[in-house]
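[1] this is the structure alone, sequence omitted:
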């Protein structure tokens, strides 16, 4: 392949882009190879790609093998973007940016970097936030006349039902001692008073005992009442057996 020296830029000569032969500027075709002679200029309405000559920096068709201005071989040409390509690229980028910003997915789903930042912020806030879901221990309201009755205390009391007078003296319900005075009343009155007192104290005994005496805790209160229930059942069973024996002995006599 022939090497061509750089010539001065003038309108008198033009080099063939196909074979590099110098021809008069007014010729239509190359005198050596017969290819059409044409000057390469960037055209905004054309889709042809252009390159820049590394010697004279003039613009040539990317398909040219030789520069039309200086005749230098285009082996080290530099790509040149045409005006139409630049405008098309800019328009495409703008449309892509607009579609991305107005996409429904982008409106409902923020960018991943924003999501990561928000998640990190939320994680830090959760670590710094104090724990508010811990159970607060119940206040001991025993021994107060208007103290709140815990849920574990509201139940039937068998000790107060079976032995109301004695149970009340040890459980903080001292007025039950008045039941001993019923012994001086007629038998019918004694029976009615004892039945009414037993039913009332069996139902309300725990509440009266909780407010009438200071207890260490609900567990302590329930343990005390269970112990008295055990004693009252045993004592009632013994008294019942004695009464049955007494009745049979009187009937047999």
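    Perfect, thanks for sending it. This one's a predicted model, so the numbers in the text were calculated from it and none came from an experiment. Numbering: from 1, shown residues only.

[2] C-alpha from now on. contacts and neighbour counts both.
    OK.

[3] run through who's touching stretch 157-172.
    The contact list for stretch 157-172 (CA atoms under 8 Å, 6 or more residues apart in numbering) reads 174-180, 197-203, 205-206, 208-213, 225, 228-233, 236.

[4] can you flag the buried ones in the residues you listed?
    If you count burial by 16 or more other CA atoms under 10 Å, the buried members of the contacts of stretch 157-172 come out as 176, 197-199, 201-203, 205-206, 208-213, 225, 228-229, 232.

[5] helices - which of those residues land there?
    The members of the buried ones among the contacts of stretch 157-172 that map onto helices under DSSP state H are 197-199, 201-203, 205-206, 208-212, 225, 228-229, 232.

[6] quick check: residue 120 vs residue 126, distance?
    Distance, residue 120 to residue 126, using CA to CA, to the nearest Å: 10 Å.

[7] A further structure is provided below for comparison with the first:
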């Protein structure tokens, strides 16, 4: 694909293959937004609202990045976002494991306290 075709692709319309979930935008929303020159993820700084907005970032992040970026083609875009996606997914999995361990730890402490009272 030559540069003329690339300019036609990134003319504001978003290709179908770009419209996918972005783990990087979901997990690293603010840093991801700054790195991709899209500033809607900064709304994650608003308490309570951010609980919903992180999911919007994950769902719409690729579209925002495509519109703001100066990508030569879809493959280049996917290569850049693949790093963010991989890091975001790994961080998400680590977070889930830590939350499960935390809940188990708190449960063990409560069980020990209840048993010591009896």
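    Sure, I can see it. A quick note: this is a predicted structure, and the numbers were derived from the prediction, not measured.

[8] mind listing the strands for structure 1?
    13-15, 22-24, 50-52, 59-61, 78-80 (DSSP state E).

[9] now the second one: which residue numbers in structure 2?
    Residues of structure 2 matching strand 22-24 of structure 1 by TM-score structural alignment do not exist; the stretch lands nowhere.

[10] before we move on, what about the third one?
    On the basis of TM-score structural alignment, strand 50-52 of structure 1 is assigned to no residues in structure 2.

[11] what packs against that strand?
    strand 59-61, strand 78-80 (3 or more CA pairs under 8 Å, 6 or more residues apart in numbering; DSSP states H and E).

[12] what about the corresponding residue of structure 1 for residue 82 of structure 2, how many neighbours?
    Aligned counterpart of residue 82 of structure 2 in structure 1: residue 226 (TM-score structural alignment). Using other CA atoms under 10 Å, residue 226 of structure 1 has 15 neighbouring residues.

[13] the helices in structure 2, which residues?
    3-9, 23-27, 29-35, 49-68, 74-117.

[14] okay if I get these as TSV plus distance to residue 15 of structure 2?
    Conversion of those to TSV gives the following (distance: least, CA to CA, whole Å):
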stretch	distance to residue 15 of structure 2
helix 3-9	7
helix 23-27	18
helix 29-35	20
helix 49-68	9
helix 74-117	8
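
[15] and residue 67 of structure 2, how close does it get to residue 37 of structure 2?
    Taking CA to CA, one finds residue 67 of structure 2 at 10 Å from residue 37 of structure 2.

[16] which bit of structure 1 covers stretch 92-107 of structure 2?
    Residue span in structure 1 matched to stretch 92-107 of structure 2, by TM-score structural alignment: 236-251.

[17] contact partners of the matching stretch?
    Contacts for stretch 236-251 of structure 1 (CA under 8 Å, 6+ apart): residue 162.

[18] after superposition, how close is it to structure 2?
    In the superposition with structure 2, the average deviation recorded for stretch 236-251 of structure 1 is 1.6 Å (mean CA distance after the TM-score superposition for structure 1).

[19] buried ones in that stretch?
    For stretch 236-251 of structure 1, it's none, nothing buried (16+ other CA under 10 Å).

[20] and for stretch 212-219 of structure 1?
    Neighbour counts over stretch 212-219 of structure 1 (16+ other CA under 10 Å) mark 212-215, 218 as buried.

[21] spatially nearest residue to residue 25 of structure 2 (excluding sequence neighbours)?
    residue 58 (5.1 Å; CA to CA, 6 or more residues apart in numbering).

[22] residue 19 of structure 2 and residue 12 of structure 2, how far apart?
    From residue 19 of structure 2 to residue 12 of structure 2 the distance is 13 Å (CA to CA).

[23] if you could redo that for residue 51 of structure 2, that was the one I meant.
    Distance from residue 51 of structure 2 to residue 12 of structure 2, by CA to CA: 29 Å.

[24] ok, residue 98 of structure 2 next?
    40 Å.

[25] just residue 46 of structure 2 next, same as before
    For residue 46 of structure 2, the distance to residue 12 of structure 2 - CA to CA - is 28 Å.

[26] and for residue 50 of structure 2?
    Counting by CA to CA - residue 50 of structure 2 and residue 12 of structure 2 are separated by 27 Å.

[27] okay, those two: which has more neighbours?
    Neighbours were counted for residue 50 of structure 2 and for residue 12 using other CA under 10 Å; residue 50 has more, 17 against 12.
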